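Peer 1: Below is the sequence, then the predicted model.
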Amino acid sequence: MPLVDMSLEQLQEYQGRNPRPDDFDEYWSRALAEMRAVKAEVELVRSEFQAPNADCFDLYFTGVRGARIHAKYVRPKNAPVPHPAILQFHGYTGSAGEWCDKLSYASVGYSVIAMDVRGQGGKSEDTGGVKGTTLNGHLIRGLDDHPDNLLFRHIFLDTAQLAGIAMGFPEVDPDRIGAMGASQGGGLTLACGALEPRIKRLAPTFPYLCDYLQGYDLDLDPGNQELKRFFRFHDPQHRRKQEIFTKLGYIDIQYLAQRIRGEVILGISMMDIGCPPSTQFSVYNKITAPKSLEIYPDFGHEYLPGFGDQTMQFFLGL
């Protein structure tokens, strides 16, 4: 099998390297309490795009720290009520994508809700407000501030809040919710299932946001420069390295993984330099819920043939 990382045998035993903060559980209990105290002020606005088999809406809600979060909501016409719903999360810097991408699930009677990550390529707000550098990316946002101000903390909470909102819609069966996404979207899928454990099925593809220290030290991805630039400009001799990666441990998906209760199918590409396989296995090996792994030996951070069809078959079992 081609390798850019460890052997498959080593990966199956790998448990991750990034430090786990001692107060990790208290951190997320505090975060969830903040989220639950927010008045969501959900708004549905009929979109300009409509389809014969579905009603399409722009969905807005207020997340933590006052950010207004946007999602695309596609609701099938003439489907039984209540029916299942799929939450979709996009890759880093992207957006919820095209309306037409959601219609395949609407055609089988499933609602689809695709979230724009705050401050990235869609309509969701990033309200900012942290001390220290923001440099050029979201991963380092808040590293010089209190851990409660890490931007990805807020993004993870947005996914859980969105799931709760979907579960409250009268047309949606709260016991038949799935979540999916690739790269950043794969990480957010897992975060959503961990922070809202009522999610029944999860289909992440090569998840990002895992085992940051391992990814940094492997230094395989020339396009992932945020942490490298942070150290070059703000800690050139790495005197704060332990501190920085421990703080990133609060938003490391591997340490949320044991909270997942839904069934997981994970697609992984063994030649992935964007999200190295070992970082993904650090999460997969910690999931205690029912799980399965689909391995693509010759593929990188790219389209995985057949996994989309397999994912739909997986969700048709909701």
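Peer 2: Yep, that arrived.

Peer 1: only C-alpha atoms for contact and neighbour calcs from this point on.
Peer 2: OK.

Peer 1: which helices and strands sit right next to the strand ranked longest in the chain?
Peer 2: The strand that spans the most residues within the chain, counting by DSSP state E, is strand 172-182. Helices and strands touching strand 172-182, by 3 or more C-alpha pairs under 8 Å, 6 or more residues apart in numbering; DSSP states H and E, are strand 83-89, helix 151-168, helix 184-195, strand 201-205.

Peer 1: Same list (those) but as a markdown table, adding mean neighbour count and distance to residue 261.
Peer 2: Shown next, in a markdown table, are these (neighbours: other C-alpha atoms under 10 Å; distance: least, C-alpha to C-alpha, whole Å):
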| stretch | mean neighbour count | distance to residue 261 |
| --- | --- | --- |
| strand 83-89 | 26 | 16 |
| helix 151-168 | 22 | 14 |
| helix 184-195 | 28 | 7 |
| strand 201-205 | 28 | 9 |
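
Peer 1: Serialize these to TSV and add fields for distance to residue 227.
Peer 2: TSV is the format used below for the helices and strands packed on strand 172-182 (distance: least, C-alpha to C-alpha, whole Å):
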stretch	distance to residue 227
strand 83-89	23
helix 151-168	14
helix 184-195	16
strand 201-205	23
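
Peer 1: Distance check, the spatially most central residue of the chain against residue 153.
Peer 2: Centroid check for the chain by C-alpha atoms, centre = their mean gives residue 188 as the closest residue, at 0.8 Å. Here the criterion is C-alpha to C-alpha, to the nearest Å. By it, residue 188 lies 11 Å from residue 153.

Peer 1: angle of the longest strand of the chain against strand 201-205?
Peer 2: Computed by axes from the mean of the first three to the mean of the last three C-alpha atoms, to 10 degrees, the angle separating strand 172-182 from strand 201-205 equals 20 degrees.

Peer 1: Show me the strands in the chain, by range?
Peer 2: Secondary structure of the chain (DSSP E): strands at 43-46, 54-62, 68-76, 83-89, 111-115, 172-182, 201-205, 263-269, 291-296.

Peer 1: which outside residues touch the third one?
Peer 2: Going back to what we said before, that points to strand 68-76. For strand 68-76, the surrounding residues in contact (C-alpha atoms under 8 Å, 6 or more residues apart in numbering) are 53-63, 96, 99, 102-103, 106-107, 109-118, 122-125, 158.

Peer 1: could you redo the last one with a cut-off of 6 Å?
Peer 2: Contacting residues not belonging to strand 68-76 are listed as 53-62, 106, 109, 111-116, 123-125 [C-alpha atoms under 6 Å, 6 or more residues apart in numbering].

Peer 1: Taking helix 151-168 as reference, get the angle to it.
Peer 2: Interaxial angle of strand 68-76 relative to helix 151-168 (the same axes, to 10 degrees): 40 degrees.

Peer 1: count of residues packed around residue 215?
Peer 2: Residue neighbour count, defined by other C-alpha atoms under 10 Å, stands at 24 for residue 215.

Peer 1: meant to ask about residue 18
Peer 2: As a burial measure, residue 18 scores 24 neighbours (other C-alpha under 10 Å).

Peer 1: and the comparison structure, right after this:
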Amino acid sequence: MFVDLPLDQLRAYLPERGEPEDFDDFWERTLSESRAHDLAATFTPYDAHLARVDVYDVTFAGFGGHPIKGWLLTPASPEGPLPCVVEFIGYNGGRGLPHDWLLWPSAGYAAFVMDTRGQGGGWRQGDTPDPAPGTGPETAGKLTRGVLDRDDYYYRRLYTDVVRAVEAARAHPAVDAERIAVAGGSQGGGMALAAAALAPRIGADISYAFVDVPFMCHIRRAVEITDALPYGELSRFCAVNRDRAEDVFATLAYFDGTNFAARATVPARFSVGLRDEVTPASTVFAAYNHYAGAKDISIWPFNGHEGGQSLQALEHLRIARKIFG
């Protein structure tokens, strides 16, 4: 069933954003601290048993200089620098294996896949630990790790990794640094939003953002209208820590996709499923309607969190062909 507002109301849904006064200062400080560490990106050739694709095992310095893993895939022996799509992964998934990521190199582009620190134990394996586990109480999962302190919060580390991943992708000679897109679904969609807003601040310009069924948008409403995980982790935490709920949402405001959307000017394609109980449609439209750049949205009325799946991927390929050739 449809689980949120009617479509005509969703198209007009523009809620007030709970934005901290020092939002920009917080992220300027965070990115500045991160760039004090050498990016130290390494690309080690990797035998993935793929005849038509070159694969590199990537390591780069993310938040705090922590080593973050990834994959770089290109068509075999590319001629000249290629457009590159930097891909981010959904909640509790990891980078998996190179043959999981053949769509973009099959279409003639490079693909840079960022592993997600401390995740990869839920549905696809990962290889990157989170060496700064956070302090304070937390419930199972990552969503409440360090949530009582914005500086200690898990997503501060993760979103910094996102920006550094864009920098690392741009550093490889097979990649055209002037033709970079970011992409992801669910948590990965929230990460793509963060990249679109934050990466240009350090000169890592992005050409396009593919933002599918994004997580971490209009977070307070999400917690109020769905019990589905991962937002259910926040509900459970606030139910136990009754006297700290407002502290939780004060931290989350620094990581809410609606606030990143209001600062992102990169052209973007969003997608939403109107039967999505994981990232309810109104939370997606809140980010979409606040998005500052040129934008469009794919609406899947009879789909949930899976969104458009293969048809959405086909849309992405068509857009990439148009913007990258």
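Peer 2: Sure, I can see it. Just so you know, these numbers come straight off a predicted model, no measurement behind them.

Peer 1: still on that earlier bit, so which of the helices and strands packed on strand 172-182 of the first structure gets nearest residue 229 of the first structure?
Peer 2: Comparing these by their distance to residue 229 of the first structure (C-alpha to C-alpha), the top pick is helix 151-168, with 17.8 Å.

Peer 1: The closest one packs against which elements?
Peer 2: In terms of contacts (3 or more C-alpha pairs under 6 Å, 6 or more residues apart in numbering; DSSP states H and E), helix 151-168 of the first structure is packed against helix 184-195.

Peer 1: Residue 278 of the second structure pairs with which position in the first structure?
Peer 2: For residue 278 of the second structure, the aligned position in the first structure is residue 274, judged by TM-score structural alignment.

Peer 1: go on, residue 170 of the second structure?
Peer 2: With TM-score structural alignment as the criterion, the equivalent of residue 170 of the second structure in the first structure is residue 167.

Peer 1: do the same with residue 239 of the second structure
Peer 2: Checking TM-score structural alignment: residue 239 of the second structure goes with residue 232.

Peer 1: how close does its match sit to residue 224 of the first structure?
Peer 2: According to C-alpha to C-alpha, residue 232 of the first structure and residue 224 of the first structure sit 14 Å apart.

Peer 1: Make CSV from the strands of the first structure and add distance to residue 138 of the first structure to it.
Peer 2: Output for the strands of the first structure, formatted as CSV (distance: least, C-alpha to C-alpha, whole Å):
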stretch, distance to residue 138 of the first structure
strand 43-46, 26
strand 54-62, 19
strand 68-76, 16
strand 83-89, 16
strand 111-115, 17
strand 172-182, 17
strand 201-205, 20
strand 263-269, 24
strand 291-296, 29
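
Peer 1: Relative to residue 130 of the first structure, which of those strands is closest?
Peer 2: strand 68-76 (17.4 Å).

Peer 1: Onto which residues of the second structure does that closest one map?
Peer 2: Alignment of strand 68-76 of the first structure against the second structure: residues 67-75, by TM-score structural alignment.

Peer 1: Mean per-residue distance, that stretch versus the first structure.
Peer 2: Following superposition, stretch 67-75 of the second structure is found to deviate from the first structure by 1.1 Å on average (mean C-alpha distance after the TM-score superposition for the first structure).

Peer 1: The closest residue to residue 11 of the second structure other than its chain neighbours: how many residues sit nearby?
Peer 2: Closest residue to residue 11 of the second structure apart from its sequence neighbours, by C-alpha to C-alpha, 6 or more residues apart in numbering: residue 285 at 6.9 Å. Residue 285 of the second structure sits with 28 neighbouring residues when counted by other C-alpha under 10 Å.

Peer 1: Please apply the same query to the one 4 residues further on.
Peer 2: A count of nearby residues for residue 289 of the second structure, using other C-alpha under 10 Å, gives 19.

Peer 1: That one matches what in the first structure?
Peer 2: Checking TM-score structural alignment: residue 289 of the second structure goes with residue 285.

Peer 1: before we move on, back to that, so which of the strands of the first structure comes closest to residue 3 of the first structure?
Peer 2: strand 263-269 (10.2 Å).

Peer 1: ok, and the closest non-adjacent residue to residue 261 of the second structure?
Peer 2: Leaving out its chain neighbours, the residue that sits closest to residue 261 of the second structure by C-alpha to C-alpha, 6+ apart is residue 291, at 4.4 Å.

Peer 1: Roughly how far does that neighbour sit from residue 39 of the second structure?
Peer 2: The span separating residue 291 of the second structure from residue 39 of the second structure equals 29 Å under the rule C-alpha to C-alpha.

Peer 1: between these two, who's got more neighbours?
Peer 2: Just comparing residue 291 of the second structure and residue 39: by other C-alpha under 10 Å the higher neighbour count belongs to residue 291, 24 against 20.

Peer 1: Tell me which residues touch residue 260 of the second structure, please.
Peer 2: Contacts for residue 260 of the second structure (C-alpha under 6 Å, 6+ apart) come out as 194, 197.

Peer 1: when you align them, which residue in the first structure goes with residue 131 of the second structure?
Peer 2: Under TM-score structural alignment, residue 131 of the second structure pairs with residue 127 in the first structure.

Peer 1: got the contact list for its match?
Peer 2: Counting by C-alpha under 6 Å, 6+ apart, residue 127 of the first structure touches residue 67.

Peer 1: Ok, residue 84 of the second structure next?
Peer 2: Contacts for residue 84 of the second structure were tallied using C-alpha under 6 Å, 6+ apart; they are 109, 110, 111, 180.

Peer 1: Apply 7 Å and report the result again.
Peer 2: For residue 84 of the second structure, the contacting residues are 109, 110, 111, 112, 175, 179, 180, 181, by C-alpha atoms under 7 Å, 6 or more residues apart in numbering.

Peer 1: how close does the third one sit to residue 83 of the second structure?
Peer 2: Think residue 111 of the second structure. Residue 111 of the second structure is 9 Å from residue 83 of the second structure, by C-alpha to C-alpha.

Peer 1: ok now do the counterpart of residue 184 of the first structure in the second structure, which residues does it touch?
Peer 2: Alignment note (TM-score structural alignment): residue 184 of the first structure maps to residue 187 of the second structure. Taking C-alpha under 7 Å, 6+ apart, we find residue 187 of the second structure in contact with 89, 90, 91, 214, 215.

Peer 1: I'd like to know how far the nearest residue to the third one once chain neighbours are set aside sits from residue 280 of the second structure.
Peer 2: Think residue 91 of the second structure. Of all residues not flanking residue 91 of the second structure in the chain, residue 187 sits nearest, at 5.3 Å (C-alpha to C-alpha, 6+ apart). Noted for residue 187 of the second structure: a distance of 13 Å to residue 280 of the second structure, by C-alpha to C-alpha.
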